[in-house]
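Student: make a model of this:
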Amino acid sequence: MIDPVSQTLFAYWNRLRGDRLAPKRFEIEPSAIAAFLPDTFILERIDARTIRFRLAGTRISEAFGVDFRGVNLFDLFEPGDRSTLQREMTLITAEGAVGVFQIGAESATGYSVAFEFLVLPLTHTGSSIERFLGSCTPLERPCWLGDVPLTRRKLVSHSVVWPDGRPTSEDLVALSHRQTPFLPTIREARIVKSDRRQFRVYDGGLHRRQED
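Tutor: Below you'll find the predicted structure:
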């Protein structure tokens, strides 16, 4: 995470989480993140191929020229990126991981800017992950942003973070009765330190991708 909004939102989510897999949706207090609400969103998982926006901040909608409420996240991307994103969201759902994505967005007239897209898992009525809190923030803010719709989107890089380290096989067996099954892959880890805590980060997919 390199954007201050992402870092602050992650720290807030992690405090609420404590020693649990994820905090509950109703624990999120808009007043606690009021300064960042225009850059945040809530996603609802319907199934492995449908994760739709329930809420999207005004700065997100203005940047892309779209009201994202009700839109399936995966429909915003071309088939190759869509498949990668579906795989990563399945992993986030199954293991309570945190997703950090970089998205390149471009207008029909050639204007472009990169966004950091953060996904934080939430539980809802039960103990399984059915909601996601997140932020979508530009890594720079050109003067035209918000006036020129960004209609093309491409997944540039993607990483997954386990705040307490990746769950062991025993942990996953214990979670299997309430989490979506997944297929494990062996990935090379790198160490990231943030706010006096240390995380193991695994690049998404079976090949190493560009790192932030």
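Student: CA only for contacts and neighbour counts going forward, please
Tutor: OK.
Student: strands of this structure, start to end?
Tutor: Per DSSP state E, the chain carries strands over the ranges 40-47, 50-56, 98-106, 112-123, 129-138, 152-162, 189-194, 197-203.
Student: reformat those strands as a markdown table; add distance to L76 and mean neighbour count.
Tutor: A markdown table is the format used below for those (distance: least, C-alpha to C-alpha, whole Å; neighbours: other C-alpha atoms under 10 Å):
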| stretch | distance to L76 | mean neighbour count |
| --- | --- | --- |
| strand 40-47 | 14 | 20 |
| strand 50-56 | 11 | 19 |
| strand 98-106 | 11 | 22 |
| strand 112-123 | 13 | 23 |
| strand 129-138 | 14 | 24 |
| strand 152-162 | 7 | 20 |
| strand 189-194 | 29 | 10 |
| strand 197-203 | 22 | 17 |
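Student: next, the second sequence, to be compared with the first:
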Amino acid sequence: MADIRFDETKEMIRYWASLGSGPHAPLRADVSPRAIARFLPRVFIISKEDGVWKFRLAGTEFYPLYGHELTGQSFSAIWGGDFAAVAAGLDAAASAGLPLVVSSDAWSMEGVVEAETVILPLRASDGHGEVDRFIGLQTFPAAPPWWLASRPVLQASVKTTAIVGEGERALLAQARGKTVPAIKFVERPRAFLRVVETRLTA
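Tutor: From the prediction side, this is the model:
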């Protein structure tokens, strides 16, 4: 499955796609922690405060993974100098109401491991069409290196950011019970942003 490597990412997108209806992003209130219980230690929520994307919540695995508390911190804290690429992806995902997938390398003093982060837009209410929050999941290989549980990640180095795009429109429409109009995206090569056409089937 090109550009989406981990099954947990696919499952999180499927769950998100099953929420709500119509062309807009799902409502925050529709997300059930019980439905994604096994992912919760690596789930995070971000929102924009005074123009800055910040962690409102970070699951229990993030503290040992990054070596400090992330809740209340800027979302840029885990991306370092590559955050511009992620920020451009967030803007595009919020505008389109579609998921953003970030492929990255997580670096520690012991080595590097591949990571995949899916970031899913949410709305506050039916009367509020704009995305004001994202729920996300960060995933690592099924057999991670020994040090991932004991050596903090110093920085995630972004390889690509991609909107899960036009190839998913029929799936989203089916999941939400309505036809979703097509959306055109503008490629932003300087920010590593591109549209991915892919399928969520295993």
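Student: can you give me the TM-score here?
Tutor: Superposed pair, TM-score by TM-score structural alignment, normalised by the length of structure 2: 0.79. Supporting alignment: 179 aligned residues with a C-alpha RMSD of 2.3 Å.
Student: nearest to L172 of structure 1, out of the strands of structure 1?
Tutor: strand 152-162 (13.1 Å; C-alpha to C-alpha).
Student: for the closest one, name the packing helices and strands.
Tutor: Under the contact criterion of 3 or more C-alpha pairs under 8 Å, 6 or more residues apart in numbering; DSSP states H and E, strand 152-162 of structure 1 touches helix 79-95, strand 98-106, strand 197-203.
Student: Throw those into CSV and include distance to L16 of structure 1, thanks.
Tutor: Below are these laid out as CSV (distance: least, C-alpha to C-alpha, whole Å):
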stretch, distance to L16 of structure 1
helix 79-95, 17
strand 98-106, 14
strand 197-203, 16
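Student: nearest to D39 of structure 1, of the ones you listed?
Tutor: Going by C-alpha to C-alpha, the one of those nearest D39 of structure 1 is strand 98-106, 14.5 Å.
Student: so for V5 of structure 1, which of the strands of structure 1 sits nearest?
Tutor: Closest to V5 of structure 1 of those is strand 129-138 (C-alpha to C-alpha; 7.3 Å).
Student: which strands and helices sit next to the closest one?
Tutor: Applying 3+ C-alpha pairs under 8 Å, 6+ apart, one finds that strand 129-138 of structure 1 makes contact with helix 4-17, strand 40-47, helix 79-95, strand 112-123.
Student: N14 of structure 1 pairs with which position in structure 2?
Tutor: Here N14 of structure 1 is matched to A17 in structure 2, going by TM-score structural alignment.
Student: for F68 of structure 1, find the nearest of the strands of structure 1.
Tutor: It is, among the strands of structure 1 and with distance given as C-alpha to C-alpha, strand 50-56, at 6.1 Å.
Student: tell me the angle of that closest one relative to strand 129-138?
Tutor: 60 degrees (axes from the mean of the first three to the mean of the last three C-alpha atoms, to 10 degrees).
Student: what is the burial count for I60 of structure 1?
Tutor: 22 (other C-alpha atoms under 10 Å).
Student: quick check: it vs Q86 of structure 1, distance?
Tutor: According to C-alpha to C-alpha, to the nearest Å, I60 of structure 1 and Q86 of structure 1 sit 21 Å apart.
Student: R141 of structure 1 too?
Tutor: Per C-alpha to C-alpha, R141 of structure 1 is found 28 Å from Q86 of structure 1.
Student: OK, contacts around the match of N14 of structure 1?
Tutor: 26, 172, 175-176 (C-alpha atoms under 8 Å, 6 or more residues apart in numbering).
Student: what do you get for F55 of structure 2?
Tutor: Contacts for F55 of structure 2 (C-alpha under 8 Å, 6+ apart) come out as 44-47, 70-75.
Student: got it, and I51 of structure 1?
Tutor: Neighbours of I51 of structure 1 in contact, by C-alpha under 8 Å, 6+ apart: 43-45, 72-74.
Student: still on that earlier bit, tabulate the strands of structure 1 (CSV), appending distance to E29 of structure 1.
Tutor: Formatted as CSV, the strands of structure 1 follow (distance: least, C-alpha to C-alpha, whole Å):
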stretch, distance to E29 of structure 1
strand 40-47, 13
strand 50-56, 14
strand 98-106, 19
strand 112-123, 13
strand 129-138, 12
strand 152-162, 23
strand 189-194, 23
strand 197-203, 24
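Student: so which of those is nearest A174 of structure 1?
Tutor: Nearest of these (C-alpha to C-alpha): strand 129-138, 14.9 Å.
Student: where in structure 2 does that closest one fall?
Tutor: Against structure 2, strand 129-138 of structure 1 falls on residues 131-140 (TM-score structural alignment).
Student: stretch 147-155 of structure 1 corresponds to what range in structure 2?
Tutor: Against structure 2, stretch 147-155 of structure 1 falls on residues 150-158 (TM-score structural alignment).
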